[in-house]
Every structure is written in structure tokens, then in C-alpha cells.
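In: Fold the following for me, if possible:
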Amino acid sequence: MTTDPIADYLTRLRNAIKANHRIVEIPASSIKKDITKVLYDQGYIQSYKFEDNAVQGTIKIALKYHPVTKQPAIVSLVRVSKPGLRKYVGTGNLPRVLSGLGVAVLSTSKGVVTDKQARDLNVGGEVLCYIY
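Out: Okay, the predicted model is just below:
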């Protein structure tokens, strides 16, 4: 059992990208499903499918690569808020990743959203990770 399931999720994605895998399977949870939807909406993954075959279920993610250069769409995944030290931000301190080129994923009272969506909704929350 892992103490930080979000870090495990990001590590599985990172390892699959480094090994040039097309599909990665990850044990499911509601927060992981929400993060997967954000990754898909932002164009970092090609597709995803939630399978509820076991007690916990799995998430199958098809990773996205450039068709010619074979470079992955996700360059970096960085876990920000950890179980030992949570990082919360207010509406005035929302992070900008690579001057707006990257995405910060936040867990807010309105659900799991990006930093841009949090600005539009005028909410703050826990910064889960940075993606670029």
C-alpha cells in the first residue's frame, strides 16, 4: 500500500513515458480519475478508459507522442503537495507553470481543475502537481 497514491500515479506515468510505452495501467481512485480527465482535456494524453473489473478498478491511459519526432507530449510531471507538507494557495497566489505554458493541477472545492480554470472560478486550493 502506498502512502501517496498521487505520487504513485505520476511515477507510473513518468516511467511509462521514459520507456516509450503506448499504454499504461494504473489502479483507479476518484482523484486519479479526475487528474486523468484534466490531462486529457489539456491535450497531454491521447485517450483514457476506466475499467471497473476488480474491487478497485483500473485506469488505462494511452500516452501521446509527436507523430514524426516521437517526443512525448508530457515533458515533466512534478508532485507539489505531499502528505508530509501540503501546499495550499489562495486565489491571489495561483501558480503559473513555465509562464503559462504548463499546467498546475489543483484540488479545489469545485473539483480538480487547472490553474487557469481556478482563476476563472476565483477559487484556491491544494496544488497537486505541475505538468509541462
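
In: When you work out contacts or count neighbours from here on, use the C-alpha atoms and nothing else.
Out: Fine.

In: which strands and helices sit next to the helix or strand in which F50 is found?
Out: F50 is located in strand 45-51, with elements delineated by DSSP states H and E. On a contact count with 3 or more Cα pairs under 8 Å, 6 or more residues apart in numbering; DSSP states H and E, strand 45-51 meets helix 30-41, strand 58-63.

In: So for the helix or strand following the shortest one, what gets flagged as buried?
Out: Following strand 58-63 in sequence order, the next helix or strand is strand 77-79 (DSSP H and E). Applying a neighbour-count criterion of 16 or more other Cα atoms under 10 Å, one finds 77, 79 buried in strand 77-79.

In: Any chance you could list what contacts strand 77-79?
Out: For strand 77-79, contacts defined as Cα atoms under 8 Å, 6 or more residues apart in numbering pick out 7, 10, 14, 128-132.

In: Let me have those residues in CSV, extended by distance to A54.
Out: Putting the contacts of strand 77-79 into CSV (distance: Cα to Cα, whole Å) gives the following:
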residue, distance to A54
A7, 22
L10, 21
R14, 24
L128, 27
C129, 28
Y130, 30
I131, 29
Y132, 32
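
In: Of those, which belong to strands?
Out: 128-131 (DSSP state E).

In: Could you look over the helices and strands packed on strand 45-51 and pick the most buried one?
Out: Most buried of the helices and strands packed on strand 45-51 by mean neighbour count (mean count of other Cα atoms under 10 Å) is strand 58-63; its value is a mean of 19.

In: one more to line up against the first:
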Amino acid sequence: MNISDPIGDMITRIRNAQMRGKAVVTTPASKLRVGVLEVLIKEGYIRSFSEVQVGNHTELSIELKYSEGTPVIEKITRVSKPGRRVYSSVKDLPLVRNGLGISILSTPKGVMSDATARVENVGGEILCQVY
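Out: Below you'll find the model as predicted:
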């Protein structure tokens, strides 16, 4: 199956799994998805992920994180979409929930959170926002 928005697909799978209270969700593997998941682990929004070989393709198994039965990710939204890309310079990066949330960016230095992008002094495409 050909997916036109792989990051949007992964975000939707995570959101749907959390609404159902699932502990683990799977999604097809790609380098960009791995980059986004590494940022989510570093920021404490998911427990872990691993690559699983299913037949002749690789999938990512994502272990979701809950705090007293409620999902740690309160809301996760896609910002830049295939029909409308959203880019931001380092000085124009928006704060998510007054700094309580994060934006995940795709930069020339790799996929990183907005705080890391400010430290690295680099802007890029805003993939999603999480809080």
C-alpha cells in the first residue's frame, strides 16, 4: 500500500492506539519515522521502539507510555502536510503550550526537537507538535 503522508499515518496510529489503551502499536519502518520516534523517546513521550521483520519488510513496534492509566501524549498533531509544507527559521520557532510541549523538526542536521534546534541554531520543516 502506498502512503502519501507517512508521518501523518504514524501519528494517527499512535493516537488511535492510545484512545483504545493499547500498549504497543506497529507502523511501517522508514528513516524519518525512526528519527521522529527517537525524539519522542528522548523527550519522554513513548517508552521505546524496535524494528521487527515481518515477511520481507520491516515494521516499527512502538511501546506507548501511560501515567496512571492516561496517555503521556495528551495531543499529537501534524503541522506540515504534503499539500502545505510549513518551514520555520530558528528565531521564528513557536513555543508549544508555553514550552510545555515540543515541536519536532526536520532540519539539515537531522530530526530534532525545537529546543535542540534552538541550541544548534538551525531551522527547518515543522513535522508535528506534541504535548
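
In: Of all the helices and strands packed on strand 45-51 of the first structure, which one is nearest L98 of the first structure?
Out: L98 of the first structure lies closest to helix 30-41 among these, at 16.8 Å (Cα to Cα).

In: what's the angle from that closest one to strand 58-63?
Out: 20 degrees (axes from the mean of the first three to the mean of the last three Cα atoms, to 10 degrees).

In: hmm, back to that, quick one: which of the helices and strands packed on strand 45-51 of the first structure is nearest A104 of the first structure?
Out: Per Cα to Cα, nearest to A104 of the first structure of these: helix 30-41, 10.2 Å.

In: average gap between that closest one and the second structure?
Out: The superposed helix 30-41 of the first structure is, by mean Cα distance after the TM-score superposition for the first structure, a mean 0.5 Å from where its aligned residues fall in the second structure.

In: In the second structure, what stretch matches that helix?
Out: Taken onto the second structure by TM-score structural alignment, helix 30-41 of the first structure occupies residues 31-42 there.

In: which parts of the helix of greatest length in the first structure are buried?
Out: Criterion DSSP state H: the longest helix present in the first structure is helix 5-18. Buried residues in helix 5-18 of the first structure, counted by 16+ other Cα under 10 Å: 5-7, 9-10, 13-14, 16-17.

In: Next, name the residue at the spatial heart of the second structure.
Out: Computing the C-alpha centroid of the second structure and ranking residues by Cα atoms, centre = their mean puts V36 first, at 4.2 Å.

In: Find the nearest non-adjacent residue to that one, please.
Out: In this structure, V36 of the second structure finds its nearest non-sequential neighbour in V111, 6.5 Å apart by Cα to Cα, 6 or more residues apart in numbering.

In: what about that neighbour, helix or strand, and which?
Out: Using DSSP H and E, V111 of the second structure sits within strand 110-113.

In: so what secondary structure elements neighbour that strand?
Out: Here strand 110-113 of the second structure touches helix 31-42, strand 102-107, going by 3+ Cα pairs under 8 Å, 6+ apart.

In: The first structure: matching residues for the shortest one?
Out: On the basis of TM-score structural alignment, strand 102-107 of the second structure is assigned to residues 103-108 in the first structure.

In: Now the matching stretch on the second structure. Mean distance?
Out: Per aligned residue, stretch 103-108 of the first structure averages 0.2 Å (mean Cα distance after the TM-score superposition for the first structure).
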